[in-house]
Structure formats: structure tokens, C-alpha cells
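*Asks:* the sequence and its predicted three-dimensional model are supplied below.
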Amino acid sequence: MHSHHLERRMPDWPAAAASGFAAGAIVMVLELLWTSIMADSSPWIISRMVAAIVLGPDTMQQTSFSAGIVGVALATHYVLGIVFGVILAGIIAPFHFDSSAGMVLLTGAVFGLALYMFNFYGMVRFFSWFAEMRGLANMASHLIFGMATAIMYWQLERRTPDK
């Protein structure tokens, strides 16, 4: 049984970045499918909302498809995925939360819930247009992001004999 006390242990940064990037892609595809199929709305609404983080709230007034807006949204989404993947690895490694698949998935789920709270109740102060996105669907997507990032990190990290 592994102890989960704080220990000086560096994460595998490339594995963390790749995991966050890949999990961000998974969530992005799920969000596009959800808005297209279940929400009966344009799949580009979320792209405009994400792009507005960088380009400003006027971006959401765009009603038609814009490759530039989608490009900014993709870049923003992937950068945030990498940043959050690195943060999650920075939690997993020093506490040995990568001791088992169950532990790393639990850690990812807790992280995903905390990220949902941060995004939709903290950052909404700066990006008010995300308030309307609060709900179970986005909470689930954040859970999926956290768990996917954690399990991919667990699979990708380079382990040394002392890990």
C-alpha cells in the first residue's frame, strides 16, 4: 500500500502536457457532439464563447461560422488543457496518486470537479457569458477531462525505479 504523503517528486512534464492536450481534444469533440445532437443548437456557440476569452465578448455576436474564431477557440482550449494537465500532474506526482488506476482516476475526478467550480463559479466573474453554461453536462465534461487527463498521464509518465 502506498503512502500519499507529500514527497519531493517531479512530474513527467511532457506526459502531463500531452495528457492535458489529448483530454482537451476528447472533451472538445464531446461538447461539439452534445451541442449538435442533444442541445439542438449551433456547435459553434461554444467556440465563440471560448474565443471570447481572448478576443473579447463582442466575438459572441458573430452568427455564422468563422475559421478565425474557431482557430482562436481551438488554440485557447488546447493551451488551457495543457496548463490544467500540468497542474494535475503537479498534484499527482508528489502525493503518489499514481499508485493505482483507481487512485489516479479518483484524483482526476476530484480535480475535474474542482476545475468545474473554478471555471463556472470563479472565472465567470471575468467571463460572465459562461454562467449560462453551468449544469450537469459541463460538470460531466469536466469530470471526463480530469479523469482522462489523469489516466493518460498515468499511462504516459516515465517511471523510474524509485517511482
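*Replies:* Received the coordinates, thanks.

*Asks:* switch to C-alpha atoms for all contacts and neighbour counts from now on
*Replies:* Fine.

*Asks:* biggest helix in this protein by residues?
*Replies:* In the chain, taking DSSP state H as the definition, the longest helix is helix 67-92.

*Asks:* Three-state assignment for P11, please.
*Replies:* Remark: P11 carries the secondary structure label coil [criterion: DSSP: H, G, I helix; E, B strand; the rest coil].

*Asks:* pretty sure it sits against I87.
*Replies:* No: applying Cα atoms under 8 Å as the test, P11 and I87 come out as separate, 9.7 Å apart.

*Asks:* try it against this one:
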Amino acid sequence: MKPSPSSPAEPVAGVLAGLVAGAAYLLAQMGFAATVQGGVGWEPLHRISAMLLGEGALPPPADIDLTIGGFGLLIHFALAINFGRVVDLLVRDRGLPAACLRGAAVGLALYALNFWVIAPALFPWFENNRGLTTLADHLLFGAVAGAAYVQLRAWLQMRRAAAPQNA
């Protein structure tokens, strides 16, 4: 079901799409850290939590405590929800292929902004993570957010249409 060109925002679909895409991104980052980099899968959560907790939360601890993990997840998914809403604005009137492409473009813009503008100014520990893998993970985030948004929006609209109208 393709939305009409004058479709209103679907905030629930944007939030849920951000959460789905955020989970895909985080799993990809954690898998890369644990396998290719030879580290531990928790390293991305350490870097993310250091945004609020400071550099003391940075790796190399092989284990993660609940504070670091909790803050990392909280920050990551709060950002993912907001970025899902951005994807909502850009893909709401598109079909699945165009939504994936536009979502990937959002991922590319987020990568450029986060790793080439914000990180050098505020969070220098992210500079070591610039590269093709992080770029690919951001493209993945955007494409998944676009695809999830289109599917969730259609599902929500069908449920709304099927719901009995209150008289």
C-alpha cells in the first residue's frame, strides 16, 4: 500500500522503524568489533556511553557493567528513534525501493555528520571508527529504517481502516 502524496506523518511507524534499524546497526557494529577487529562486542556500547559518562567508560574492558551497557543502549536507541522520525519525513510517500534508497541516503548523511563533524569536535574517540564498515552500517541503518517504515506504515493504516468506527 503506497501512501498518497499528501500523507500525514505516521509517528509510531517512524519510532518503530528507528528501533528496528537501530537494532540492526548495533548488531552489525558489535559483530564487527567482536570478529573483524578482534575485540569484544561491547566496544560500541562503551564508545556510545562515553558520550554522557565521559572517557572513563571507553574500552578496553572485556566486560561491560550495567551502567555502561544501559547508558549505551539508552543513548543509541534514543538517537535511533529520532533518526527514524527523520526517515519518516523523507520516505513517507515512497514505495519500498525508493524508501530504502532514501533511507540509505539518510544513513550516509548521518555518517558524514556524526563521524566527520560532531566526533572531531565533541567525541574524538569515534574518529578511529571512521571507515567503510561504519559507513556500511550507517547505510544499513537507513535502508532498514526506510523499509521498516514503509511496511509498518502500511500495517498501521490497514489496522486503522479495519477498526470499527466509534459512532
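*Replies:* All right, it came through fine. A quick note: this is a predicted structure, and the numbers were derived from the prediction, not measured.

*Asks:* for structure 2, longest helix please?
*Replies:* Longest helix in structure 2 by number of residues (criterion: DSSP H): helix 132-162.

*Asks:* before we move on, back to that, which part of structure 2 matches the helix or strand following the longest helix of structure 1?
*Replies:* Past helix 67-92 of structure 1, heading to the C-terminal end, the next element that is a helix or strand (DSSP states H and E) is helix 101-117. Helix 101-117 of structure 1 lines up with residues 96-112 of structure 2 when matched by TM-score structural alignment.

*Asks:* now the matching stretch on structure 1. Mean distance?
*Replies:* Average distance between stretch 96-112 of structure 2 and its aligned residues in structure 1, after superposition and using mean Cα distance after the TM-score superposition for structure 1, equals 0.8 Å.

*Asks:* list the buried ones in stretch 136-146 of structure 1?
*Replies:* Judged by neighbour count using 16 or more other Cα atoms under 10 Å, the buried positions of stretch 136-146 of structure 1 are 138-146.

*Asks:* how far out from the middle of the chain is the longest helix of structure 1?
*Replies:* A distance of 7 Å separates the centroid of the chain from that of helix 67-92 of structure 1, by Cα atoms, centre = their mean, to the nearest Å.

*Asks:* show me what that helix is packed up against.
*Replies:* The criterion is 3 or more Cα pairs under 8 Å, 6 or more residues apart in numbering; DSSP states H and E, and the helices and strands that helix 67-92 of structure 1 contacts are helix 13-33, helix 44-55, helix 101-117, helix 136-156.

*Asks:* okay, the angle between the third one and helix 67-92?
*Replies:* Our comparison of helix 101-117 of structure 1 with helix 67-92, counting by axes from the mean of the first three to the mean of the last three Cα atoms, to 10 degrees, yields an angle of 130 degrees.

*Asks:* buried ones in helix 101-117 of structure 1?
*Replies:* In helix 101-117 of structure 1, counting by 16+ other Cα under 10 Å, buried: 103-113, 115-117.

*Asks:* do the same with stretch 47-64 of structure 2
*Replies:* Neighbour counts using 16+ other Cα under 10 Å place 47-51, 53, 57-59, 64 of stretch 47-64 of structure 2 among the buried residues.

*Asks:* over to stretch 118-129 of structure 2?
*Replies:* Using 16+ other Cα under 10 Å as the burial criterion, the residues of stretch 118-129 of structure 2 that qualify are 119, 123, 126.

*Asks:* what is the end-to-end distance of it?
*Replies:* Separation of the first and last residues of stretch 118-129 of structure 2 by Cα to Cα, to the nearest Å is 13 Å.

*Asks:* how far does that stretch sit from its chain's centre?
*Replies:* On Cα atoms, centre = their mean, the centre of stretch 118-129 of structure 2 falls 18 Å from that of its chain.
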